[in-house]
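Engineer: Give the three-dimensional model of this entry:
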Amino acid sequence: MVGIAGRPDRWASVRRGAFMTTTFCMLWMVTIGLNPLSEKVKTIPATGDGDFARQLCYSLIFIVAFIASRPLTQPRNLFALPLGITIALGWCWLSLSWSDVPGVGMRRLILTSIIMFSIFRSVQEIGHERSIAMIRLLLLITLVLNYVAIVVTPAAIHQIAEIGDPNLIGNWRGVLPQKNFAGAICAFTIILFSFDAQKLKPWLRVAVIVASLFFLYKTKSKTSEGILVLAMIAGWIYTRYNPSYRALIIPLLSVAGCAAVLYVETNWDALVEPLRRPDAFTGRTQIWPPLVNYANDHLLTGTGFGSFWNVGPTSPIYQYAEGWVTGIAAGHNGYLDMLVQIGLPGLILTVVAMIIWPMIRLLSSRTAPRQTGALLLAVIVFCMGHNLTESSLFDRDMVVQQFLSFAVAMISSVLGSTYAVRRTRSTPVPRDARIAHPRPMVREPMIKERQA
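Structural biologist: Reported below is the predicted structural model:
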């Protein structure tokens, strides 16, 4: 790396090391955290108090990423987030103006914002290849620790049921707080070791995938199991499809989406009838109606970011539901949770910025490497589907949200690097530059030798 006036930048390696450290620490905090084997305990009514040690660690990670970005000499580095995500976060900040608990919402939004900045800035600095390698390393460490925990302590297996999930006992969770987190981590491990992993030893890839599949099965995380299949299919199609025709997928998906909406509207009663059973989706269908009712009453604004669940007795859930539903900490649907927090405009901004636009960029790109693109597409599809029955979208350090952030950041890195290479190869040298820097005259001596 070169600094001002062509001089070597002596601090380049230091900054790169700082960003690699922040990336690994971020991944460790997101997956394993400070207290492995700890379970989340929720009091009723919950007050929304944060974990000071966790907040301090993320703050230190952000400070390192901020300083290493050289804000005084390179202020443009501070604009690491894409425009769409910046606008979505801006709407979230605006929503705090009508929140009944702006202090709780602000603390959660600050944590969300600094984590996202740290992820995008780190990937921007170290590149997608190093980022993928570090993610694989952390996932491998987590998988080993999960199996070690299963062998050495009964705490790695759920011993008590949770509110809304009476069948939790006996499900594996390893060193992670809950079996759904463990299931998502296993799914990401399978994706990361299936795509764009040609440089790894075949036996290592097979061993990790098999071990992750078995652990995923033992978690009994049906959401992760089902969505993983769709994500793997999407990734496989991306590797096989002709890049020249990828852009056709977008209008085809649009037509298919319109057809699906029309079908749902005309067959709504028949489709929702199975969902009316109390045990459907392990009780989630009893959670969603209160959220829909609240959204109908506050469609444009919502409660304000981070101001619906886990905020104490003022939470709107106590006015729209009763019984065990009031004792949970999330709506088990990321889209509904965002809808009741930041309204329909905020939900649209968030989904477009984090899911739709990144997928469009991947599907319409003719330069993205197939294996890398397949990996990133599979991660996005998994995160998109996972939010149908679990809540993680724009939710602080939730593991699925942060893997989605890494994927979106790496898409910018992949497409940015391929665009730069294409420009370098195709851009002609200006005539003035050719005159100022003429090619060396290597043929003249050869001509004289022949004449002699």
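
Engineer: Please make it C-alpha for all contacts and neighbour counts, starting now.
Structural biologist: Noted.

Engineer: the helices in the stretch 351-452 of the chain, which residues?
Structural biologist: Using DSSP state H, counting those that start in this stretch, the helices found in the stretch 351-452 of the chain span residues 357-364, 370-386, 399-426, 431-436, 444-451.

Engineer: ok, longest helix in the protein?
Structural biologist: As assigned by DSSP state H, the longest helix anywhere in the chain is helix 102-152.

Engineer: and that helix, what other elements does it pack with?
Structural biologist: Contact analysis of helix 102-152 by 3 or more CA pairs under 8 Å, 6 or more residues apart in numbering; DSSP states H and E lists helix 12-31, helix 52-68, helix 83-95, helix 179-194, helix 399-426 as its packing neighbours.

Engineer: These: which one's closest to Met338?
Structural biologist: Closest approach to Met338 among the helices and strands packed on helix 102-152 (CA to CA): helix 83-95, 9.9 Å.

Engineer: what comes into contact with that closest one?
Structural biologist: Helix 83-95 is contacted by residues 106, 109, 113, 301, 303-305, 342, 346, 349-350, 352-354 when judged by CA atoms under 8 Å, 6 or more residues apart in numbering.

Engineer: Go again with 7 Å.
Structural biologist: Helix 83-95 is contacted by residues 304-305, 342, 346, 349-350, 353-354 when judged by CA atoms under 7 Å, 6 or more residues apart in numbering.

Engineer: for comparison, sequence B:
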Amino acid sequence: MNALDRADIWRSAFPRLTFLPVLEATLAVLAILLFSQALLGPLLVDPLKPDAAEALRLVWLPVYGVTLVVIAMRPLALLETALRAWPLVLLAVLAGLSTFWSIDPDITSRRALALAMTTLFGLWLASRFDWKSLLTIIAISFAILMAGSAIAGALVPGFGVMQEIHPGAWRGLWWEKNTLGAMMGWAVLAFTGAAAFDPKRRMLWLALVIPALALVLLSTSRTALLASFIAIAGPGMIALARRDAASSAIAVMTGIMGVALGILVLIIGPGVLLEALGRDATLTGRTDIWEALFRQIGQRPLLGFGYGVFWQVETGPAHWVRLETNWPVPTAHNGWIETALATGLIGVGVAVIAYAGALGSAAMRLFKGNETYWALPFLVMWGLISFSESNLAEQNSLMWVMFTATAAKLAQPREAVP
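Structural biologist: I've put the predicted structure just below:
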């Protein structure tokens, strides 16, 4: 009798704790709320100096502790999921190894640990919950965030509405309006995804789309409006593709043409897209920053400068970027460039494998499986946003938690249809 057999006998003899699934789901919702950095972030952190708030840093310790506890309850399930989602694990490992060549090892080691715990939490979500439960947990979390943002904007406008920059634009529970818009764009998709799995509460989930869209409009974020359009049109196109052969051909061709057009715009003239989204095509539109960063990447092309450290060393390479652009640039505003700065082209290659694998798996499920209503639009939205926001392998980030959970679930065998 080996150790695994003994463990099974021990578990079968142990009294079953029927409240554990509810407790785990509750802990998952609470952790997702914390990873969203709603409310606590604006109260405790300067967005330009996220490492400066010791109080917020202490908040993550219990989150990490709870993550390790729930993983210890089902370690083999997480191990299996991690092996299937190996590119995500490799990204976290590479971030940790970058401590050895980082321009500031202390910052890199701290942030790499945070990334590892963020990734582990996403992997735990994928290993612990089926698609229906996972999307319900995500949707409930966004419903709470939506309600809190509506209350903040309506009843506490001094906090929930921007006063100096973009006066009148709602920011809800976050630092600024674009974050509220982005979160509510994801909320629209989360509610749609939960509705696909829950016929009894489908109308309730779909009804929540309306206030989420209202908050997107109140945020005045054009990027979030585009994301919300994808969150609604994506599931609609998937439903159309499943109707009959003619509808399927129309939906697939429309999707391919839309993606091809988006890639073409990003390659040939990203400034056109940025201006359409209401951003100057130079500094705030990011192209000047990217040109300066490409020159820095050329200094350390394979391994980068170390995870999470490029913008933190005032006298380091970021100094020359800020001097060249004449602007205190806080991030690369591009997930792929940020990854190249942190872990080099090797890290970018691993990230491409992770994203392409997840996107390919979601596309293969176009005609079967309710999870596609979430997974495919999510990955398209996430991929588009990655070209203008630093959302790839980001520590303590809800976006990375959701990406990890979604990609890891897609790496698992398909669930049996009830």
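
Engineer: residues contacting the most centrally placed residue in structure 1?
Structural biologist: The C-alpha lying nearest the average C-alpha coordinate of structure 1 belongs to Leu404 (CA atoms, centre = their mean; 1.3 Å). Leu404 of structure 1 is in contact with 379-380, 383, counting by CA under 7 Å, 6+ apart.

Engineer: just to revisit the earlier point, just the helices and strands packed on helix 102-152 of structure 1: most buried one?
Structural biologist: helix 179-194 (a mean of 24; mean count of other CA atoms under 10 Å).

Engineer: average gap between the helix or strand just after that helix and structure 2?
Structural biologist: Beyond helix 179-194 of structure 1 in the direction of the C-terminus, DSSP states H and E gives the next helix or strand as helix 202-219. Compared with structure 2 after fitting, helix 202-219 of structure 1 deviates on average by 2.1 Å (mean CA distance after the TM-score superposition for structure 1).

Engineer: can you give me how far the helix or strand that helix 202-219 of structure 1 is followed by is from the chain middle?
Structural biologist: Toward the C-terminus, helix 202-219 of structure 1 is succeeded by helix 222-240 as the next helix or strand (DSSP H and E). On the basis of CA atoms, centre = their mean, to the nearest Å, helix 222-240 of structure 1 sits 16 Å off its chain's mean C-alpha point.

Engineer: Check which residues of helix 222-240 of structure 1 are buried.
Structural biologist: Within helix 222-240 of structure 1, the residues that count as buried by 16 or more other CA atoms under 10 Å are 223-225, 227-228, 231-232, 234-236, 238-239.

Engineer: I'd like those residues as a markdown table, with distance to Arg396 of structure 1 appended.
Structural biologist: Formatted as a markdown table, these follow (distance: CA to CA, whole Å):
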| residue | distance to Arg396 of structure 1 |
| --- | --- |
| Thr223 | 21 |
| Ser224 | 20 |
| Glu225 | 24 |
| Ile227 | 22 |
| Leu228 | 23 |
| Ala231 | 23 |
| Met232 | 26 |
| Ala234 | 27 |
| Gly235 | 27 |
| Trp236 | 30 |
| Tyr238 | 30 |
| Thr239 | 32 |
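
Engineer: quick one, what contacts Leu213 of structure 2?
Structural biologist: Residues near Leu213 of structure 2 by CA under 7 Å, 6+ apart: Met184.

Engineer: returning to that earlier point: neighbour-wise, give me the winner out of the contacts of helix 83-95 of structure 1.
Structural biologist: Neighbour counts for the contacts of helix 83-95 of structure 1, by other CA atoms under 10 Å, peak at Phe305, which reaches 34 neighbours.

Engineer: Quick one: map it onto structure 2.
Structural biologist: Alignment note: Phe305 of structure 1 maps to Tyr307 in structure 2; criterion TM-score structural alignment.

Engineer: could you measure its match against Arg111 of structure 2, distance?
Structural biologist: The spacing between Tyr307 of structure 2 and Arg111 of structure 2, counted by CA to CA, to the nearest Å, is 7 Å.

Engineer: Export the helices of the stretch 351-452 of structure 1 as JSON lines, with columns for distance to Gly283 of structure 1.
Structural biologist: Shown next, in JSON lines, are these (distance: least, CA to CA, whole Å):
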{"stretch": "helix 357-364", "distance to Gly283 of structure 1": "31"}
{"stretch": "helix 370-386", "distance to Gly283 of structure 1": "16"}
{"stretch": "helix 399-426", "distance to Gly283 of structure 1": "22"}
{"stretch": "helix 431-436", "distance to Gly283 of structure 1": "69"}
{"stretch": "helix 444-451", "distance to Gly283 of structure 1": "84"}
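
Engineer: Run a quick neighbour tally on Gly450 of structure 1.
Structural biologist: Actually, residue 450 of structure 1 is Arg rather than Gly. 7.

Engineer: and the angle for whichever strand or helix holds Ala256 of structure 1 with helix 357-364?
Structural biologist: Using DSSP H and E, Ala256 of structure 1 falls within helix 249-266. Calculated by axes from the mean of the first three to the mean of the last three CA atoms, to 10 degrees, helix 249-266 of structure 1 forms an angle of 130 degrees with helix 357-364.

Engineer: Next secondary structure after helix 249-266 of structure 1?
Structural biologist: helix 268-272.

Engineer: what's the offset of that following helix from the middle of its chain?
Structural biologist: 32 Å.

Engineer: Which strands or helices does whichever helix or strand comes after that helix pack on?
Structural biologist: On the C-terminal side of helix 268-272 of structure 1, the closest following helix or strand by DSSP H and E is helix 284-297. For helix 284-297 of structure 1, the packing partners by 3 or more CA pairs under 7 Å, 6 or more residues apart in numbering; DSSP states H and E come out as helix 334-351.

Engineer: picking up where we left off before, out of the helices and strands packed on helix 102-152 of structure 1, which comes closest to Arg246 of structure 1?
Structural biologist: Smallest distance to Arg246 of structure 1 across those (CA to CA): 14.9 Å, for helix 399-426.

Engineer: hang on, the earlier thing: and which of the buried residues of helix 222-240 of structure 1 is nearest Met398 of structure 1?
Structural biologist: Nearest to Met398 of structure 1, judged by CA to CA, of the buried residues of helix 222-240 of structure 1 is Ser224 at 14.7 Å.
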